[in-house]
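1. no FASTA, just this:
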């Protein structure tokens, strides 16, 4: 037998002991059968256990005859009560699968519990009592097999965990009668397992045939209006659901194509809903969704002269179909009205909160030649809005079409990219704001592709995250950055950027630690920079990863602070060394009073938390002076130096030393 055949057989055997999850109809039929048979199973266990325990009361210790059987019987009674309650509940397929798996998992400890109790009881009995134990175990396992027949995996687990110890135990007693009983039980169990496989196969076939019959009946019979409405209605918001939306999209697209009319698709995504849902729970989240859905309905029904169809696509996402030759101005007006209504406060106990929404539109015939492509274009418009124009409406355009094609090209070329050959690093100095001495360099990735030339990190880093290549790219670049940093003076630090995928997986952090340790570069001279977005991606995991990096001696900086969505409470919970103030606030600090106030608040926050502050994007002396006045400790930007290749660092440091020596040299004649 080949290795492949052995693996195939192994997988098949493993599947015998698992609950199949690929057939919802079979799962539901198994669950319904269990509702009738599980009480019988536990009745057999409880009654037989009480009978055996009663026999052994004068023979065995009280803990074996009273306490243990009472605990086992109570557990069986609780499970019986739980199953009886399920008869009047409506369960989803996911709930049914979870409950069947729980049953499958509980079979092992329950079976082992009763078997262990029987074996502990056996030595205290006389000949008749010992025979009763043997009879108890044989009859009980047979009853269990029959009761569990609809869940083959559970029946097999129970058979193996009871029969194998049973047969071995009684066969080793040396008593001919017990050996005969053990062999007989083994043969009967084998026959029952055969019957079990045949019965389970026939049961599955019966369910499949019943499903096939129902499907045929559904094809030949017209659905009632009420059934059709329920099948196409979102039960939470009572808006048309995703199924209805795409049915209407296909129909309206065909009509628009045939009649030459303009049709638009819109996708709405609520900004800020996920944090509210995570913090306050799904009950509050559901009430906000209901309220938001009602607002969208009111705007759409009052918008004319175009007809607007609306639906809930899932989660906090809603869909729009705009027919009646809408213009771009009509779409933007609709988006503005929906956005204004969504931004109104939500008074939902125990909170009073506000949200916004981003909307993506795409219009036929200007864009797309199919209903599916039109929806994808609207979805990309939404993606663009959330990334660049959060809280606004964006209409798919030729520029976005070029962008989406470029995105696909970049993703394709990244998959074949040799990171060691095509990827490069440049280093930008980080300078002490007062002394103007360089304290370290930030490593920045650059990609020169043979076909595309230089590709911006703003394009290839998100692409690498989308297609799952960010971690191997991070590893390759970190190794090169550490090699370069080994040639620097001991006082200089290396700053290196990590993505959410690097810090939100345990194996990601472990691999980074291994790279640092193998490099020989001191961990105490490394600052890993993490964005606010990465922190909020999975705060608990990010917190654990940051603590791990700190434990090995690395510094941790929060990058682009002020542009993300992490709360101050999150920042206080992270063991940070630095906060990097985003360049968007620095650029107009001397012209925009709001930017000045924001940076002043951020530097004060850093002082209070005893965290260093780093200003990015400082390009003029006026900006430098303002940052010094506000108490910012470190500066990074074109005023001191642009990012440079590794080969230029030595000359840069030499020039800096010469400049500083001139500044402190004594005047002539002094």
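-> Nice, thanks for sending it over. All values reported here derive from a predicted model rather than from experimental measurement.

2. Going by C-alpha atoms from here, please, whenever you check contacts or count neighbours.
-> Noted.

3. residues of the helix or strand containing residue 121 that come out buried?
-> Per DSSP states H and E: residue 121 is located in helix 93-121. Neighbour-count burial for helix 93-121 flags 96-97, 100-101, 104-105, 107-108, 110-111, 114-115, 117-119, 121 (criterion: 16 or more other C-alpha atoms under 10 Å).

4. Ok, stretch 476-487 next?
-> Here stretch 476-487 shows 476, 477, 478, 479, 481, 482, 484, 485 as buried, counting by 16+ other C-alpha under 10 Å.

5. With stretch 405-424 instead?
-> Buried residues in stretch 405-424 (16+ other C-alpha under 10 Å): 407, 410, 411, 413, 414, 417, 419, 423, 424.

6. residue contacts, the fourth one?
-> With contacts defined as C-alpha atoms under 8 Å, 6 or more residues apart in numbering, residue 413 is in contact with no residue.

7. same check, this time on the second one
-> With contacts defined as C-alpha under 8 Å, 6+ apart, residue 410 is in contact with 459, 460, 463.

8. another structure for you, compare them:
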């Protein structure tokens, strides 16, 4: 036991120690055998016949015992037999006594049996050891491959950060740590890159991958014992912040991550810029799970991208109320009859100089008997998640064209299409069939699409819009300026109109910068020979400023809120009666009556 080899020894050191021990054992038994043989010969020479017989018997028994004990060390056995028996056998054989030679012959036979048995056992033992070593090597290789596979399964191959699978498992562990009070709190965040899709499409996927690698490198440098970052997929990154912190500290972390992304990138030899939006959700109580925290962070991110692009939003109580509403809407979407509860309203699109209505935008409304009026933003997103948006679009388009047939023939109708509408060949075939069967002139139809819906699948969207354009329909880019706003895309798309988002109009009366931005956009539309429609006009001052800029079409509450179908018809007819009245010659008596 005092010569035991420590288990902590390294493999090379272990092998070296074993070899030294083996060599020592062999030499020890070689010398012991020589001394033993000398002692036996001396006794044999001086003893009587009975003593000589005992010597032979003792030597044989000793040899048997040593061979039995050292069968696993063949070299030591051979060394002992060679040094102990060979001299004794030689001495006995050279003796003139017949019984000595007979004894020598017996010893030789016994020695041969020992050697044969030893050899067979040694080969079997060697095979067993080799097999054990092979199994050990295979086990080590399996462990190595297992670790490598685990690393591959948990690591994003592009950025080197942890992947979504690892993120979710880490999140569950952190949640359990909070529940068991090993850490004081946790916050989950999702960071989404703003503008990556555009760069990826313009410069190619290879450049996009290089950009993601650099983003991963920058974010990785910001990791710490408290901040864990992974790539969830695409241009989204997950964040886990361990231990409790207040909102300002959490926002500071989010802004630090966004600032790292805002630094210029070099793509194909050119400098380009990205932005980032972050949504956070903090641990509230024991009812929170990893999945619920992730869902809350995802909603906070959506809110940031919709309202504060490039900012950091922390999930709050009013967001929870919205999520509950969304879940209720999702549940109602499973009802086959929900579509019958939907209706349309129509908001006038007006020439500002003459206050003449030239068209209406059809807007979807859902008045649920259970939830009341549901916001279009909510039920449209819910329909997109549920995969029912194409069905809703077809139903509402057919209904809208039926109502528009009641209007004067010089009015157009503007109708919104979702991303799933313009990226689905089946949906496009159905929409085209509805237009063709409606009896409504396609030239009086304007289909509105958002920048984001086009960028998500540009090639398919371009094909769909071209099909609608070839039918005679017009195409408008909605909410221009809130998404990618790339002039190269504006020029490439078959557009007829641009609609400026209402966010550019807010505060235009008091902001020279806002005026300059809108004026630049209006001039751009004029240079591209596109009609410019400004949304969200609510005051006379806004109208005056826009008219002075040369804006041709406006839409907003200043002229009218969205109207039901009958009210829209009455609105136009009343407007035209007033126009005819103003243009007709009036007598003094007429004036007196009016007075």
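-> Ah, there it is. Being a predicted model, the structure only gives us computed values, none of them experimental.

9. Quick check: TM-score for this pair?
-> Once the chains are laid over each other, their TM-score by TM-score structural alignment, normalised by the length of the second structure reads 0.71; 453 aligned residues with a C-alpha RMSD of 2.7 Å.

10. What residues in the first structure pair up with stretch 195-204 of the second structure?
-> Using TM-score structural alignment, stretch 195-204 of the second structure corresponds to residues 272-281 of the first structure.

11. What are the contacting residues of the host helix or strand of residue 243 of the first structure?
-> Under the criterion of DSSP H and E, residue 243 of the first structure resides in helix 242-259. Under the criterion C-alpha under 8 Å, 6+ apart, residues 232-233, 261-263, 310-314, 319, 321, 323, 365, 370-371 lie in contact with helix 242-259 of the first structure.

12. what's the match of stretch 195-204 of the second structure in contact with?
-> 284, 285, 316, 355, 356.

13. can we see that at 7 Å?
-> Applying C-alpha atoms under 7 Å, 6 or more residues apart in numbering, the contact partners of stretch 272-281 of the first structure are 284, 285, 355.

14. Please pick the buried ones from those.
-> 284, 285, 355.

15. what about the second one, distance to residue 271 of the first structure?
-> By that I understand residue 285 of the first structure. Noted for residue 285 of the first structure: a distance of 13 Å to residue 271 of the first structure, by C-alpha to C-alpha, to the nearest Å.

16. And for residue 159 of the first structure?
-> From residue 159 of the first structure to residue 271 of the first structure the distance is 54 Å (C-alpha to C-alpha).

17. still on that earlier bit, the helix or strand that comes right after the helix holding residue 243 of the first structure vs the second structure, average distance?
-> Next in sequence after helix 242-259 of the first structure, counting helices and strands by DSSP H and E, comes strand 263-271. Mean deviation of strand 263-271 of the first structure from its aligned counterpart in the second structure after superposition (mean C-alpha distance after the TM-score superposition for the first structure): 2.0 Å.

18. in the next helix or strand after strand 263-271 of the first structure, what's buried?
-> Sequence order places helix 273-280 as the next helix or strand after strand 263-271 of the first structure, per DSSP H and E. For helix 273-280 of the first structure, the neighbour count (16+ other C-alpha under 10 Å) marks 273, 276, 277 as buried.

19. Just tell me the aligned range of stretch 619-626 of the first structure in the second structure.
-> Taking TM-score structural alignment, stretch 619-626 of the first structure hits residues 538-545 over in the second structure.

20. Please render the contacts of stretch 272-281 of the first structure as CSV that adds secondary structure and distance to residue 649 of the first structure to the earlier fields.
-> Listed next are those as CSV, based on DSSP: H, G, I helix; E, B strand; the rest coil; distance: C-alpha to C-alpha, whole Å:
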residue, secondary structure, distance to residue 649 of the first structure
284, helix, 55
285, helix, 53
355, coil, 47
